[in-house]
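S.K.: missing the sequence, but the structure's below:
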């Protein structure tokens, strides 16, 4: 069985870099090799699960952000034997929804959740693949707070620390498996 350090090493080796994508000066961290490699994907879920079990006595639901949070969240929720809910871009969910508009570096966006997805007081862990400036994750936190959910933590595979997204999310806890400047 691999140690946590060995699992992180597998993840670091699986993330590949694409300079100047999607625009000049950007170094894109691509997680698709993590998804392609069963050992790397399992390592990510193992690390997320270990963190949640060590830090929270009770979690009611995992909330995944559109769209890559949908890759990690359901597997983690299944491991924890709890439910998974979707936080999506506006117009993608059927039935009654609640939405929140927020600003991005390049404009505006809107997230929504089904009205019955989370009950007041439920303990929620939010998950996504990447934390950069924190705008989308912050909007998800605000949306869940409007539902009177208790946000336990924000989980991400990769955190771009130089963009200070975790600071924007305070007082919510951010746990990232991999950090890059």
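M.R.: Yep, it's here. The shown structure was predicted, so the numbers you read here are calculated from the model rather than taken from an experiment. Residues are numbered from 1 along each chain as shown.
S.K.: CA atoms for contacts and neighbours, from now on please.
M.R.: Will do.
S.K.: just the buried positions in stretch 174-181, please.
M.R.: Of the residues in stretch 174-181, 174-179 count as buried by neighbour count, 16 or more other Cα atoms under 10 Å.
S.K.: actually stretch 76-84, not the one I typed
M.R.: In stretch 76-84, counting by 16+ other Cα under 10 Å, buried: 76-77, 80, 83-84.
S.K.: got it, and stretch 87-106?
M.R.: Neighbour count says stretch 87-106 has 87-90, 97, 99-100, 102 buried, by 16+ other Cα under 10 Å.
S.K.: another structure for you, compare them:
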């Protein structure tokens, strides 16, 4: 199945000049969604995984299903002030602003191998912040898996250049 055919492209969203890659058309199709989860699981088999983390909010859609099927604990990486217990926080740059991502301090134990899943990588700022959260807690990022890679924005390349393993299911230009 060609997953790329199930992604809708929307011009000038959320602002002029951005070509938004919409996963809602993929997840509403049960065959395409199942194939996506199967591909993530297949790619994850190369790595020793203790826990699975996902970046808010669309990463949760994929990672929760993968976590369930692999029987691995699931960690939420959320926007600032969304988690109720003590958190680690990392500030980062977005393509169109700045943000903060947080994780509960008790989510990751020392030397645990964490798979981070998200729906899309553009410049990689959010993914780098997610890795820092895992590393602050003493864990190791064994791999990132992204459903969509906007290859010309170089986020995957930046992660690889910083020593991370990266798997991408679908490649699109970002513009």
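M.R.: The structure has been received and is ready for your questions. In this text the structure is predicted, and so the values were computed from the model without any measurement.
S.K.: TM between them?
M.R.: Overlay of the two chains. TM-score (TM-score structural alignment, normalised by the length of structure 2): 0.93; 171 aligned residues with a Cα RMSD of 1.1 Å.
S.K.: circling back to that earlier point, quick check, nearest of the buried residues of stretch 76-84 of structure 1 to residue 58 of structure 1?
M.R.: residue 80 (9.9 Å; Cα to Cα).
S.K.: in strands, which of the buried residues of stretch 76-84 of structure 1 fall?
M.R.: Judged by DSSP state E, strands contain the following of the buried residues of stretch 76-84 of structure 1: 83-84.
S.K.: which strands or helices does the lengthiest helix in structure 2 pack on?
M.R.: Criterion DSSP state H: the longest helix present in structure 2 is helix 30-44. The helices and strands touching helix 30-44 of structure 2, judged by 3 or more Cα pairs under 8 Å, 6 or more residues apart in numbering; DSSP states H and E, are helix 24-27, helix 58-70, strand 140-150, strand 166-172.
S.K.: whereabouts in structure 1 does that helix align?
M.R.: Aligned using TM-score structural alignment, helix 30-44 of structure 2 spans residues 38-52 in structure 1.
S.K.: ok now that stretch, how far from the chain's centre?
M.R.: Centre-to-centre, stretch 38-52 of structure 1 and its host chain are 13 Å apart (Cα atoms, centre = their mean, to the nearest Å).
S.K.: what's in contact with the helix or strand following the longest helix of structure 2?
M.R.: Counting by DSSP states H and E, the next helix or strand C-terminal to helix 30-44 of structure 2 is strand 51-55. Strand 51-55 of structure 2 has contacts (Cα atoms under 8 Å, 6 or more residues apart in numbering) with 60, 63, 67, 72-78, 112-118, 130.
S.K.: swap the cut-off to 6 Å and go again
M.R.: With Cα atoms under 6 Å, 6 or more residues apart in numbering as the test, strand 51-55 of structure 2 has contacts from 60, 63, 72-77, 114-118.
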